[in-house]
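Engineer: Got a sequence here, can you build the structure:
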Amino acid sequence: MSCCGRRKQEPISLGLPNKCCIGETGCSFDGNLRKVKAEPIYVQKVYDAALFNLQGLKTVTDQPFGPAIGRGNRIIRVLEIRCKKFFNPKDINDPANLVVKPKTLLSGAQFVEDGCGNPIRAVGPDGFKSEKLIFADTQDCDEKCKGTPIFGTQTLKVSGNVVVELDVVVSDDCDKECEVTLVGNINIACPSEPLVLTNFFELCIPSVFDSAFLPRFTEFCNIDCEPRLATNSILRDISVNPSTGSVRVNLIIALCITCEKKIIVPVQLCVLSTGFPQLEPEVSTICNEFPTLFPNQIDKDSVRECKKEKEREEREERKHRHHNDHDDFCCGQSDDLQADD
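Structural biologist: Next up is the predicted model:
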C-alpha cells in the first residue's frame, strides 16, 4: 500500500468523553457551635474490627482481545492497561460476575443456630441479613472488665470474570497512527473450581451476659485487579494475525482483596448533630406546600423554639389584624366626612 506522499499525522483519539457528577448530601455546617446539639441514636456499635489484605495471581495465555485492528496493521505502543470487575446487572446470579465468598470457622466461640444447623442472622446496615449471632462464655473476662478473645479461620473463594482494557497505538504501512482501546473478557475461575485463599484472625467480643443482645459477627470483602503484560514486551506478549487483524495477549492479573471483620452490638449513643439534612427541592408550579419526610424534634429546646415561633406568628397576626382594622376605620371615617360635606 502506497502512502501517496501523505505526512505522518498525530494519533487520533477514539476515547469517549468522561462524564462525571458531584453528589449533594443536604448537610452543611457554618461553624456556629450554637447550632450543634446532642442527639440520642439507636445504632449498631463496632466493638472490635480487623482488616486484612490478600492477593492472588492469574496467568492468562493467548487471550483474544477485540476489536480487530485491521489487516496489515501493527501495534507499536501500549499506553495503558486497565482492569475492572465484570458484573451483569440483569442477573446477580450470573456465574461470570466476579465475586468473593467468605466462609469462617470460629474457635473459642460458636455461631448461634436454629436447631437445624442454620445460623441465626440479623439485618445489617446494608439491609441484608449479613450478621451472624455468636456466643462464647465471657464470664472470666467479664470479671476483669475485659473482652473475651475468639479465633477464626477464613476461606475466600473467588470466581467470575474481569474485563481488561488495553489502550494501544496502531500503525498501518503508511505510518498513520491512531489510538485504539482493545477489550478482553477474562475468566478468573469457575464457581465449581474457585480460586481459594485462606487467612487467620483474632477478635475480641464484649460480655454476652451483661447485655440485652448477643454480639454479632459480620464480614465483607472487596476485590480489585491489576493487569500487566506477562513479560512486559509487546513482541513477546501481543500477537496480531496479519490476515485478519485479530489480537491475542499474554497477561498476568493480580487479584487484590480487602476484607474486614467486625463484632457488632446494638446500642444507644449520644452524638453531636447539626440537624436534619436539607435538600433544595425542584419547584413545582401546581402545589403550594409539600409534606415533610421526617417529624419535628420533640426535645425541650425544640419545643421551646416551636412555642417562640408560634408566639411570634400570633403577634404578627394580631399586629396585622389591628393594622387592617385601623385602615378600615380611617377609610370609613373619611367616607362619612365626605358624605357630610
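
Engineer: CA atoms for contacts and neighbours, from now on please.
Structural biologist: Noted.

Engineer: Would you state the strands of the stretch 1-150 of the chain in chain order?
Structural biologist: With DSSP state E, counting those that start in this stretch as the criterion, the stretch 1-150 of the chain has strands at 37-65, 74-85, 99-107, 110-111, 121-122, 131-135, 148-171.

Engineer: which of these is buried the deepest?
Structural biologist: strand 131-135 (a mean of 21; mean count of other CA atoms under 10 Å).

Engineer: Please list the outside residues in contact with that one.
Structural biologist: 109-112, 119-124, 208, 214-219 (CA atoms under 8 Å, 6 or more residues apart in numbering).

Engineer: Reformat the strands of the stretch 1-150 of the chain as CSV; add distance to residue 252.
Structural biologist: Converted to CSV, the strands of the stretch 1-150 of the chain look like this (distance: least, CA to CA, whole Å):
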stretch, distance to residue 252
strand 37-65, 5
strand 74-85, 11
strand 99-107, 19
strand 110-111, 39
strand 121-122, 39
strand 131-135, 36
strand 148-171, 11
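
Engineer: do you know which of these lies nearest residue 332?
Structural biologist: Nearest to residue 332, of all those, is strand 37-65, at 53.2 Å by CA to CA.

Engineer: Another for comparison:
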Amino acid sequence: EEKIMKRKDNNDLLDLTQPEQCCEATTGCSFDGSLRNVVSEPIYVQKVYDAALFNLQGLRTIANQPFAPKLPAGSRILRVVDLRCRKFFNPEDINCPDNLKINPTTEISGASFVKDNGYDVKVVGPDGMESQKLIYADTSDCDKENKGTPIFGTQNIDITGNVVVEIDVIYVDDCSKRCKATLSANVNLDPLTLTNFFELCLPSVFDGAFLPRFAEFCNLSCETRLATQSITRDLTVSPSGRVRANLIISLCVTCEKKIIVPVQLCVLSTGFPQLSAEIAPICETFPSLFPKQIDESTHKKPHRPCILSEEEEENE
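Structural biologist: Model (predicted):
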C-alpha cells in the first residue's frame, strides 16, 4: 500500500498537460507602427477586372439510411441532441469516387475560350493549378467608348460523392437506463445538377500583352435534418439495435466567377517575413530562402564632403 501511495504522489507531481486541439497560425510578419520601415515594392500579380458571386442550393431526400454503431437490443431513442453534416474526403486517394466533388461546366456567348487542338487553353492560377482559361472576344466596339464588353454564360454544377452525417441521440435500453450515443453514416448523394446564369465584363483584348483569363471556383457545405422532424417517423430501431433514418440534406454552394488580367503593382511593404527556427541548430549559420533586394536604394551614394581636396577639384 505504501508503494502504491508513493506512485500516486509521484504522478501528482508530474506536470502533465493536455495537448491543444486547435492552433494559431504564424505569419512571420510584424509592424512596429513606424512608417520609416515602409518601402515600396513592385509585384507581378493577377488583377480581378470583374467578378460575380452566386449562392445556390440543392436538396436531396434520403430514405432508410443505415447508421452505425448499433444500439443495444431493445433500445428506444428518446431525443435527438444534434445533427451534423460535413463533406467526405479520402486523403489517400484524391480520385476516390466517394469524395464530394463539384464539377462546373460553363458555356459563354459573346466570347469564346481559346483552344489548342480542340482543347481549352488553361493557365496556372493563384492556386498553383491550371484553373484559368484564356478568353477572347472582339472588344473593338466597346474599346472606342473606353468601356468593357459584356459576355454572358450558363453554368451547370454537377455535385457527386458522399457526405458524412452524425446524429447525437439519447436512448433508453431494455434496462430503462438512459445513455448517449453518436451515430454516423457515409451518405451517398445521387448526382445533382444546379444551373445558373451570369454576366461578366471583359476588358480589351488588344490593349494588353496578355489575353484576359476566366476563372471560376466553388465551395460546398451541407446541412441536414430529419425528413419530417419527427423521431417516431424518421428514426427506426430494429429489435437488434440497427438504426435507420429518413433525412433531408441541403447542399449549400457558393460559386464565384472572375475575369482576371496580369498586372504589375507598386505596393507598400514593411519588409520580408522573418520566422524563427523551431529546432535548436548545431550549425552556426544557415542559408537564406530568398535573395536580398539589390538596387539603387540599397547602395546609396555617400554624401559629398563640403570641402574638396585638390585631386577632387581637378576631377570635377
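
Engineer: Out of the strands of the stretch 1-150 of structure 1, the one nearest residue 27 of structure 1 is which?
Structural biologist: strand 37-65 (14.8 Å).

Engineer: And the strands of the stretch 1-150 of structure 1: which comes nearest residue 186 of structure 1?
Structural biologist: Within the strands of the stretch 1-150 of structure 1, the stretch nearest residue 186 of structure 1 is strand 148-171; the backing value is 5.4 Å (CA to CA).

Engineer: which secondary structure elements does that closest one contact?
Structural biologist: strand 74-85, strand 99-107, strand 177-189, strand 195-205 (3 or more CA pairs under 8 Å, 6 or more residues apart in numbering; DSSP states H and E).

Engineer: how far away is the counterpart of residue 230 of structure 1 in structure 2 from residue 315 of structure 2?
Structural biologist: Using TM-score structural alignment, the partner of residue 230 of structure 1 in structure 2 is residue 227. Distance of residue 227 of structure 2 to residue 315 of structure 2, computed by CA to CA, to the nearest Å: 93 Å.

Engineer: quick one, strands of the stretch 201-341 of structure 1?
Structural biologist: 216-229, 238-240, 247-273.

Engineer: now the angle between strand 37-65 and the longest helix seen in structure 1, please.
Structural biologist: Longest helix in structure 1, counting residues (DSSP state H): helix 300-340. Counting by axes from the mean of the first three to the mean of the last three CA atoms, to 10 degrees, helix 300-340 of structure 1 points 110 degrees away from the direction of strand 37-65.

Engineer: picking up where we left off before, what's the closest of the strands of the stretch 201-341 of structure 1 to residue 202 of structure 1?
Structural biologist: That would be strand 247-273 among the strands of the stretch 201-341 of structure 1, by CA to CA, at 9.7 Å.

Engineer: Over in structure 2, find the residue span the closest one aligns onto.
Structural biologist: Using TM-score structural alignment, strand 247-273 of structure 1 pairs with 243-269 in structure 2.

Engineer: With structure 1 overlaid, how far apart is that stretch on average?
Structural biologist: Compared with structure 1 after fitting, stretch 243-269 of structure 2 has a mean deviation of 0.6 Å; criterion: mean CA distance after the TM-score superposition for structure 1.

Engineer: Off-centre distance for that stretch?
Structural biologist: With CA atoms, centre = their mean, to the nearest Å as the basis, stretch 243-269 of structure 2 stands 8 Å off its chain's centre.

Engineer: Quick check: buried residues in it?
Structural biologist: Neighbour-count burial for stretch 243-269 of structure 2, counted by 16 or more other CA atoms under 10 Å, picks out 243-251, 253, 255, 257-262.

Engineer: State the distance from the alignment partner in structure 2 of residue 26 of structure 1 to residue 288 of structure 2.
Structural biologist: In structure 2, the residue equivalent to residue 26 of structure 1 is residue 28, according to TM-score structural alignment. Distance from residue 28 of structure 2 to residue 288 of structure 2, counting by CA to CA: 15 Å.

Engineer: Looking at these two, which one has more neighbours?
Structural biologist: Between residue 28 of structure 2 and residue 288, counted using other CA atoms under 10 Å, the more crowded position is residue 28 (10 against 7).

Engineer: surely that one meets residue 271?
Structural biologist: No: with contact defined as CA atoms under 8 Å, residue 28 of structure 2 does not reach residue 271; the gap is 10.5 Å.

Engineer: My read is that residue 97 of structure 2 contacts residue 161, right?
Structural biologist: Yes: assessed by CA under 8 Å, residue 97 of structure 2 is found in contact with residue 161 at 6.2 Å.

Engineer: before we move on, back to that, how about JSON lines for the strands of the stretch 201-341 of structure 1, with distance to residue 53 of structure 1 added?
Structural biologist: Listed next are the strands of the stretch 201-341 of structure 1 as JSON lines, based on distance: least, CA to CA, whole Å:
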{"stretch": "strand 216-229", "distance to residue 53 of structure 1": "10"}
{"stretch": "strand 238-240", "distance to residue 53 of structure 1": "31"}
{"stretch": "strand 247-273", "distance to residue 53 of structure 1": "5"}
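
Engineer: Which of these sits closest to residue 203 of structure 1?
Structural biologist: Of the strands of the stretch 201-341 of structure 1, the one closest to residue 203 of structure 1 (CA to CA) turns out to be strand 247-273, at 7.5 Å.

Engineer: Check which helices and strands the closest one sits against.
Structural biologist: Checking 3+ CA pairs under 8 Å, 6+ apart, strand 247-273 of structure 1 ends up next to strand 37-65, strand 195-205, strand 216-229, helix 234-237, strand 238-240.

Engineer: Quick one: those as TSV, columns for distance to residue 19 of structure 1 too.
Structural biologist: As requested, these are exported to TSV (distance: least, CA to CA, whole Å):
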stretch	distance to residue 19 of structure 1
strand 37-65	26
strand 195-205	35
strand 216-229	23
helix 234-237	32
strand 238-240	31
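
Engineer: Quick check: which of these is nearest to residue 81 of structure 1?
Structural biologist: Comparing these under CA to CA, the one sitting nearest is strand 216-229, at 6.7 Å.
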